[in-house]
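In: Structure for this input, please:
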Amino acid sequence: MSQSSVSLCWLRADLRLHDNHALYHASQRGPVVAVFIATPAVWREHDDAPIKVDFWRRNLQALAGNLQNQGIALRILEADRWDQCPQLLLDCAAELGADALYFNDEYGLHEQARDDAVMQAWQARDLHCQRYTDQLLFPPGSLQTQAGSMFKVYSQFRRRAFEALHRHLPRCLPAPEKQSVSTPQSSALPDAFAGLSAASEAQQALWPAGEEAAHERLQHFTQQLLEDYEQDRDRPDLDGTSRLSAYLAAGVVSPRQCLHAALQINHGEFDSGNPGAVSWINELLWREFYKHILVCYPRVSRHRAFRPDTEAVAWRDDPEGLRAWQQGETGIPIVDAAMQQLLQTGWMHNRLRMISAMFLSKNLLIDWREGERWFMQHLIDGDLAANNGGWQWSASTGTDAAPYFRVFNPLSQSLKCDPDGSFIRQWLPALAHLSPREIHSPPVDDLLNAVDYPAPILDLKSSRQRAIEAFRSLGAEA
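Out: As a prediction, the model looks like this:
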């Protein structure tokens, strides 16, 4: 077979061998070389967390071994900017004698512009370039209202998604067959990772890399935890969630693989049967919904509110309040424990993301974009669409947003999601000796019960009313 029949598969947030559309279809054409472009300057600009970059690095290493077993080399290139990607890929193709490029779509505003530029550059050279929907079950914009527009309400989107899935269930593709034609050796990881990749041994142990680790977690979740997911998913003191978000964000596991695993447990049902399975499929579709929003309403990619009227909210400039929230020193135990979980593990339970986000954006009345950025700077599963969607929901600025007068009371939330205080004890050891009654609201004036823990930085009742008035002054609708 001639060198000219070699194809490149450009990998990004799809670091897996199985059910990878671009990789599979490239291998069907003939010999393939996988390519990954490290862009440290862009990672910094996008606030990608060091623990997230470390996760990419470790998954790339694991993937390189899996690809090598299939006779596929992994070339790792480096660029300062995304606008260098078209030429880098063309140069790589010229070196390897490749005449085709395959990749899976990404959905941020700048990602789309980068991918369009690459495709145009390849087509200008009369080279084959093929793109695929892989991160999602449906191409963005393909699920539409009767008026032909993108849904703004999740429940309506979910209903249309269920209709589409009942008509056609996307299948999981196999791994590429082993290549019989030799390709160049894989390249070593560049120094680009050294300056931005950071995670402790304990953090790495929490998030083992590679497809095998991802599927072990998926299997454990679906076979051991899924049945009780509906009742346990809001309990951070329990191992009740999938903890697959980091693997989904890096593309180590696909949404189709997750969907099929849930359907297997639930006898093929999407919206009936086991409540836990139905609830988790619902969460997979929330992830889908936010990526569709990212594409169809690009203003959210520009750090703008989904609801334009809420751009006028009079957010407070409160550096000390922001710092206390960031460091888990607000004097509200469930908020502080959540922030410590984030700082120490690179992950936060979803219910706690809502509680801590609403505390910042409502009680402190600090711009939600401050919190969105802080989360991205620390999350191993940082994803623009999901992070933005969650923050805007909590701040009442987004699609399906909480009504502006809905302000979670962190104390009542704490009692519900951590009833005996075991989660708080784990992350705030200074409070470990307190009783289940006291730990949610530690005594601050009783010398006999003095603890090394700050007093609350605000009054929950008056700060709630302040937030309501700030939104009401806009004439905001519930």
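In: switch to C-alpha atoms for all contacts and neighbour counts from now on
Out: Fine.
In: Can you spell out which helices and strands pack onto the helix or strand hosting residue 33?
Out: Per DSSP states H and E, residue 33 falls inside strand 32-38. Under the contact criterion of 3 or more C-alpha pairs under 8 Å, 6 or more residues apart in numbering; DSSP states H and E, strand 32-38 touches strand 6-11, strand 74-78.
In: Relative to residue 177, which of the ones you listed is closest?
Out: For these, the distance to residue 177 is smallest for strand 6-11, at 14.7 Å, taking C-alpha to C-alpha.
In: Taking strand 74-78 as reference, get the angle to that closest one.
Out: 60 degrees (axes from the mean of the first three to the mean of the last three C-alpha atoms, to 10 degrees).
In: give me every residue that touches residue 226.
Out: 240, 276, 277, 280 (C-alpha atoms under 8 Å, 6 or more residues apart in numbering).
In: picking that back up, how far away from the center of its chain is the strand holding residue 33?
Out: A distance of 23 Å separates the centroid of the chain from that of strand 32-38, by C-alpha atoms, centre = their mean, to the nearest Å.
In: now swap in stretch 417-429 and tell me
Out: 25 Å.
In: Need the contact partners of it.
Out: Residues contacting stretch 417-429 (C-alpha under 8 Å, 6+ apart): 234-237, 333-334, 336-338, 340-341, 415, 431-432, 436-437, 439-440.
In: filter those to the buried ones?
Out: Buried members of the contacts of stretch 417-429, counted by 16 or more other C-alpha atoms under 10 Å: 234-237, 333-334, 336-338, 340-341, 415, 431-432, 436, 439-440.
In: Spatially central residue for the chain, please.
Out: residue 383 (3.4 Å; C-alpha atoms, centre = their mean).
In: Would you indicate which residues of the longest helix along the chain are buried?
Out: When the chain is parsed with DSSP state H, its longest helix is helix 275-296. Applying a neighbour-count criterion of 16+ other C-alpha under 10 Å, one finds 275-282, 284-296 buried in helix 275-296.
In: Could you also give me the structure for this next sequence, so I can compare it with the first?
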Amino acid sequence: MMNSEPQSTNHALLWLRADLRISDNTALNCAIESGLPVIAIYISTPMQWYQHHISGRQVDLIERRLKVVKQQLNDINIPLLVLECDDFSTVPETIIQLCQQHQISAVYCNRQHGWNEKQRDIAVEQALITDNKHWYCSDDYCVVPPGQVVTLQQQMYKVFTPFRTAWLKQFLQHNYQPTTNSDKVMFSQHCLSLINDNLDDNASFQPFNYSKQDSLLWPVDEQAIQQRLQMFCETKAEYYQQQRDFPAIDGTSCLSPYLAIGALSARQCLAALIETQPQCVEINSHNGAFVWLSEVVWREFYNHLLDSYDRLSKHQPFQLYTHKIQWLENSDHVRAWQQGQTGYPIVDAAMRQLAATGWMHNRLRMISASFLVKDLLCDWRIGEQWFMQQLIDGELASNNGGWQWAASTGTDAQPYFRIFNPTTQSERFDADGEFIRQWIPELESVPDKYIHAPSLWSGFGGVNYPLPIVDHKQMRLLAIDSYKQAKTLHDSSHQL
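Out: Next up, the predicted model:
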């Protein structure tokens, strides 16, 4: 019969956050390497999730994924506790109590880059130091850690292309390969006895106290996730550049939900890509694999910016002059956009896809965001919040970066005078209306010639679909004028 470990035995605590995996998890590896028996925790924070507008589908995905991770950790003798705090403010006290209860001497986690998350971690670290505990926070969410890709003046890049060049140089010079813990899990039975004696490991944790939506379109088991990555790299990456902009084609990776919750690391993605498409690291090669690699680097760029500029976590634009824009406050227009009833089929199909699945094709994210901001002249933060509330892959840095790009308020943004025409975008990327008809069945009978602007069709009166809620040409001119006025006001207010 196995004897229980004495209560004086020290333990290491692994605190899981947006890193729900046991492969290529820096904090897990560090905790194992400490030589101490490891206990893992995940802390749900329902009120914080509401404040951050986290979608019910993403929370459901996290909950489902945690059950997989719990079993994976159990297989290497690490128990996982799932606790709940209302918000970040009570997390330090909860962790200190756990440390005292289980004789934990060190806490291991992976760094997060949002301002609230950084403040939470500062508070936890201070509480641990006060209680004579150790705190180890690793860089893991990005391939190249924030702060390491800077200009000669040691400043953060504000334009993507030179950032990508510098990032690739760093990537090729250093070993950013994913790591495994297979050679590190052969340690003592301390944790096994801890499971048996102190923790009810067989009890399934309680469902999260949150308004969840079904995430079953996205499998959470390890084999399915890795298979999806491998299949994309082997069969789609080569053609990514030609196919990625057409929503009716299954040409994208659809890996973003797994990256957002950390079920997959960016290092794992790039390792799989390079193994199957080694030419992808050739700068400006513009093959499909390089273009997809660039999308991963965009994710890095936005996270580096988030880490460098706290205002991006605080609903503030990067381009300060855009504070002066006079947004229109039209709740009917916002509601029509949210419900996919604007009278612009490509926008409406995109918004209905989002509502039904919690996911939206990237080209459509740009089109629908541009429409809200430039055609309806609505504050981009309304759209940013709506997307976070809906998206299964919602992630602060990328969502904020994408919206500020579309709104011309961010770094390296779309120039404010370049405005997507939703009809011509539709004609270009859904030429025969296949995607439109999939999500707007009431347009089934509209001829191909009119599918992008059905109100021009003579039979439109018999179709249950709204007229366009705005005139694109008029709103384009109004938007350009509004941005010009904001710039003039800002410049004049900053003159001596």
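In: coming back round to it: residue range for the strand holding residue 33 of the first structure in the second structure?
Out: Under the alignment (TM-score structural alignment), strand 32-38 of the first structure falls on residues 38-44 in the second structure.
In: got it, and stretch 104-114 of the first structure?
Out: Using TM-score structural alignment, stretch 104-114 of the first structure pairs with 110-120 in the second structure.
In: May I see the buried residues of that stretch?
Out: 110, 111, 112, 113, 114, 115, 116, 120.
In: Give me the contacts around that stretch.
Out: So stretch 110-120 of the second structure is in contact with 16-19, 26-27, 88-89, 91-92, 137-141, 303, 306-307, 310, 313-314, 396-397, going by C-alpha under 8 Å, 6+ apart.
In: from those, which would you call buried?
Out: For these, buried by 16+ other C-alpha under 10 Å: 16-19, 26-27, 88-89, 91-92, 137-141, 303, 306-307, 310, 313, 396-397.
In: Strands - which of those land there?
Out: Among those, the members found in strands (DSSP state E) are 16, 137, 138.
In: so, if you compare these, which one comes nearest to residue 388 of the second structure?
Out: residue 16 (21.4 Å).
In: Report the contact partners of the alignment partner in the first structure of the closest one.
Out: Superposed on the first structure with TM-score structural alignment, residue 16 of the second structure falls opposite residue 11. Residues in contact with residue 11 of the first structure (C-alpha under 8 Å, 6+ apart) are 34, 35, 36, 37, 103, 104.
In: The second one is in contact with residue 78, isn't it?
Out: Read that as residue 35 of the first structure. No: the criterion here is C-alpha atoms under 8 Å, and residue 35 of the first structure misses it with residue 78 at 10.5 Å.
In: So between the two, which is more surrounded?
Out: Shown here are residue 35 of the first structure and residue 78; by other C-alpha atoms under 10 Å, residue 35 has more neighbours (22 against 17).
In: what's around residue 265 of the second structure, how many residues?
Out: Neighbours around residue 265 of the second structure, by other C-alpha under 10 Å: 24.
In: now do residue 47 of the first structure
Out: 16.
In: Which secondary structure element is home to the alignment partner in the second structure of residue 323 of the first structure?
Out: Using TM-score structural alignment, the partner of residue 323 of the first structure in the second structure is residue 335. For residue 335 of the second structure, the element it lies in under DSSP H and E is helix 331-339.
In: and that helix, what does it pack onto?
Out: helix 345-357.
In: ok, average deviation of the helix it packs on from the first structure?
Out: Helix 345-357 of the second structure, aligned to the first structure and superposed, deviates on average by 0.2 Å (mean C-alpha distance after the TM-score superposition for the first structure).
In: Now find how far off-centre that helix is within its chain.
Out: With C-alpha atoms, centre = their mean, you get 19 Å for helix 345-357 of the second structure.
In: Which residue range of the first structure does it align onto?
Out: Counting by TM-score structural alignment, helix 345-357 of the second structure sits on residues 333-345 of the first structure.
In: ok so residue 103 of the first structure is a strand residue?
Out: Yes: according to DSSP: H, G, I helix; E, B strand; the rest coil, residue 103 of the first structure belongs to a strand.
In: what's around it, how many residues?
Out: Residue 103 of the first structure, neighbours per other C-alpha under 10 Å, totals 27.
In: Test my guess that it contacts residue 10.
Out: Yes: with contact defined as C-alpha under 8 Å, residue 103 of the first structure counts as touching residue 10 (5.1 Å).
In: all helices of the stretch 351-496 of the second structure, in order?
Out: 362-370, 380-390, 396-406, 422-429, 434-439, 472-493 (DSSP state H, counting those that start in this stretch).
In: Out of the ones you listed, indicate the one that is most buried.
Out: Highest mean neighbour count of the helices of the stretch 351-496 of the second structure: helix 396-406, a mean of 24 (counted as mean count of other C-alpha atoms under 10 Å).
In: In helices, which of the buried residues of stretch 110-120 of the second structure fall?
Out: Per DSSP H, these map to helices at 115, 116, 120.
In: Just give the nearest non-adjacent residue to residue 211 of the first structure, would you?
Out: Of all residues not flanking residue 211 of the first structure in the chain, residue 252 sits nearest, at 5.6 Å (C-alpha to C-alpha, 6 or more residues apart in numbering).
In: so who does the aligned residue in the second structure for that neighbour touch?
Out: Matched to the second structure by TM-score structural alignment, residue 252 of the first structure sits across from residue 263. By C-alpha under 8 Å, 6+ apart, residue 263 of the second structure lies in contact with 19, 20, 21, 65, 220.
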